[in-house]
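In: mind looking at a prediction? Sequence and model below.
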Amino acid sequence: MDVTTSEETVFIQTSKLYYKKWSVENPRKTIVLLHDSLGCTVLWREWPEELAMALNCNVISYDRRGYGKSENYTIKRPIDYLEQEAVILNDLLQYWQVEQPVLFGFSDGASVATIYAGMYPQNTTLLIVEGVHVRIEKETLQGVREAEEMLHNTQIAKALQKYHGDKVYDLYYAWTKTWLSNAHQSWNIEHFIPRITVPILVIQGELDEFGSMNQVNAFDNASGVVQKCIVSGAKHTAHKEEKAFVFSTITQFVNTHIHEKMD
């Protein structure tokens, strides 16, 4: 199967955003990838092309405000900044003329995908979340503190400059300072979950350092079918640590539920 790629920047609301698309002939659906708190499109590596080929779907990944090849974003993040990102995602989908996508979000991207599926249930086909945050836990805060220590004690900033350029410190502190602030401790998006009517796949590493099983079990309140996948021995980045297993689980989930909808 041939996969063609294209990339573009588009001005949405107040920011110039970068995205890349992997296209196939006669796609069944479009899968939208939403990256984590330190990620971007490039860091999905081979996942977009392989998903496009395995599922005969178009795949789109974009860099959120301040990340990757998108414009820097230095405004202090409000408590509802991920909700704002869900609205931006809706604007992007309208620009792309994509209806009812399959959403696959990782970490912060999983939170954005969850919010979106709750805000716009009629415009979502399937929801896949990995390492999702729906509430603040002690594990979440400890994981963020350790990430902040890594910034000062390792070469991670230099490594990330390859992907984010001179925006690294801005995005790193925007993430850690926001989540560790007193104002952010009341953050919770669980109220979006009962509004989600589509099938959901929740993936979490058994040893995820950013959240407990409470994050996964919160999806028991969804209105749609929920499938849970706990990846043995994996930490937060299960799709990298146990790629073959996670990839197979995702493709089976999508094939099953798209087939059911087509029937």
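Out: Thanks, I have the structure now.
In: make it CA atoms for all contacts and neighbour counts henceforth
Out: Noted.
In: for this structure, longest helix please?
Out: Longest helix in the chain by number of residues, with DSSP state H as the criterion: helix 243-262.
In: want to compare, so here's the second one:
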Amino acid sequence: MKRRGVDIVADGKRLEACWVGPGPDEAPTLVFLHEGLGCVGLWKDFPERLAAATGCGALIYSRAGYGGSEPVDLPRPLTYMHHEAQVVLPQVLDIAGIRRAIMVGHSDGGSIALVHAGSVGDPRVAALVLMAPHVFNEDVCVAAIEQAREAYKQGELRAGLAKYHGDNVDVAFRGWNDAWLDPGFLEWNLESFLPAVQVPVLLIQGVQDQYGTAAQIEAIERQVSGPVQTLWPEPCGHAAYLDQPQVVIDATRQFLEDAAGSRPSASMGAAARGLW
């Protein structure tokens, strides 16, 4: 599948965005929401593989301050994920012409998907596929982010991220790192949004995730109102789509079949076009 560029300006910022597979008039759309250091390029070929396996289209975009999108001013407010979920994401869906969406969120992107589903009430959102989402801060997360800050100062991490973020590399890193290490972020909590999440949810967290514990998944599973499936791939760290991509793809395909109330079929493409 070849990526096709999409022109998106949301909340006054031009965003790097591309489309994979069938358009929104032909099939549901997998909307990819990247992590705190992610962008379009850092998803690698996972969107193409997941779109091919499910028959869905895919919209991949970099939030402002990441990848090839326009930069943002620093410091980011500690409510930056709320803003992305409640202001930016609805505009992205509108501009892209999304009709039925499956949110595929990783880390910060998973948290953004939860806030969106739990506060906006967008009827276009049919399901959530969340990898390592956070709904509160933890000591283990703070420790891992402090380690990332030291690695960035030493230069190797910055050089690696610069290949994907270009001139945005410092904005991307500091916007994420400074917010999460702000003392005020210790009180950050999204659990109040969970009861209003009524769509099916697939929760995926690597057993060796260095950024969060099982308490994150357990809190979401306990408090959302919709049906929940969980997946614990091993060996797997924070980025399940990189560490165990086929496991995630197979689980997502089955999850969407279950959510659609269909039996497993030889071709999920046909089933996906009839979802919801």
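Out: Thanks, I have it. Given the structure is predicted, the values throughout are model-derived calculations rather than measurements.
In: what does the longest helix of structure 1 contact?
Out: Where contact means Cα atoms under 8 Å, 6 or more residues apart in numbering, the residues beyond helix 243-262 of structure 1 that reach it are 51, 54-55, 126, 128, 199, 201, 231, 238-239.
In: quick one: contacts of stretch 201-213 of structure 2?
Out: Judged by Cα under 8 Å, 6+ apart, the contacts made with stretch 201-213 of structure 2 from elsewhere in the structure are 127-132, 134, 138, 140-142, 144-145, 214, 217, 226-240, 248, 252, 255.
In: among those residues, name the ones in helices.
Out: 140-142, 144-145, 214, 217, 240, 248, 252, 255.
In: are any of those residues buried, and which?
Out: With burial judged by 16 or more other Cα atoms under 10 Å, the buried subset of these is 141-142, 145, 217, 240, 248, 252, 255.
In: what is the nearest of those residues to L74 of structure 2?
Out: Minimum distance to L74 of structure 2 across these is 17.9 Å, recorded for I145 (Cα to Cα).
In: for the corresponding residue of structure 1 for the closest one, which non-adjacent residue is closest in space?
Out: Counting by TM-score structural alignment, I145 of structure 2 corresponds to V144 in structure 1. Here the nearest residue to V144 of structure 1 in space, its sequence neighbours aside, is T176; by Cα to Cα, 6 or more residues apart in numbering that works out to 6.0 Å.
In: and R76 of structure 2, what element?
Out: Taking DSSP states H and E as the definition, one finds R76 of structure 2 inside no helix or strand.
In: which residues sit in contact with it?
Out: For R76 of structure 2, the contacting residues are 175-176, 179, taking Cα under 8 Å, 6+ apart as the criterion.
In: let's go with 7 Å and repeat that
Out: Counting by Cα atoms under 7 Å, 6 or more residues apart in numbering, R76 of structure 2 touches 175, 179.
In: likewise A144 of structure 2?
Out: 210-211.
In: what's the answer for R64 of structure 1, then?
Out: 17, 70.
In: how close does the aligned partner of it in structure 2 get to V247 of structure 2?
Out: Residue correspondence, TM-score structural alignment: R64 of structure 1 in this structure matches R63 in structure 2. Counting by Cα to Cα, to the nearest Å, the gap from R63 of structure 2 to V247 of structure 2 is 27 Å.
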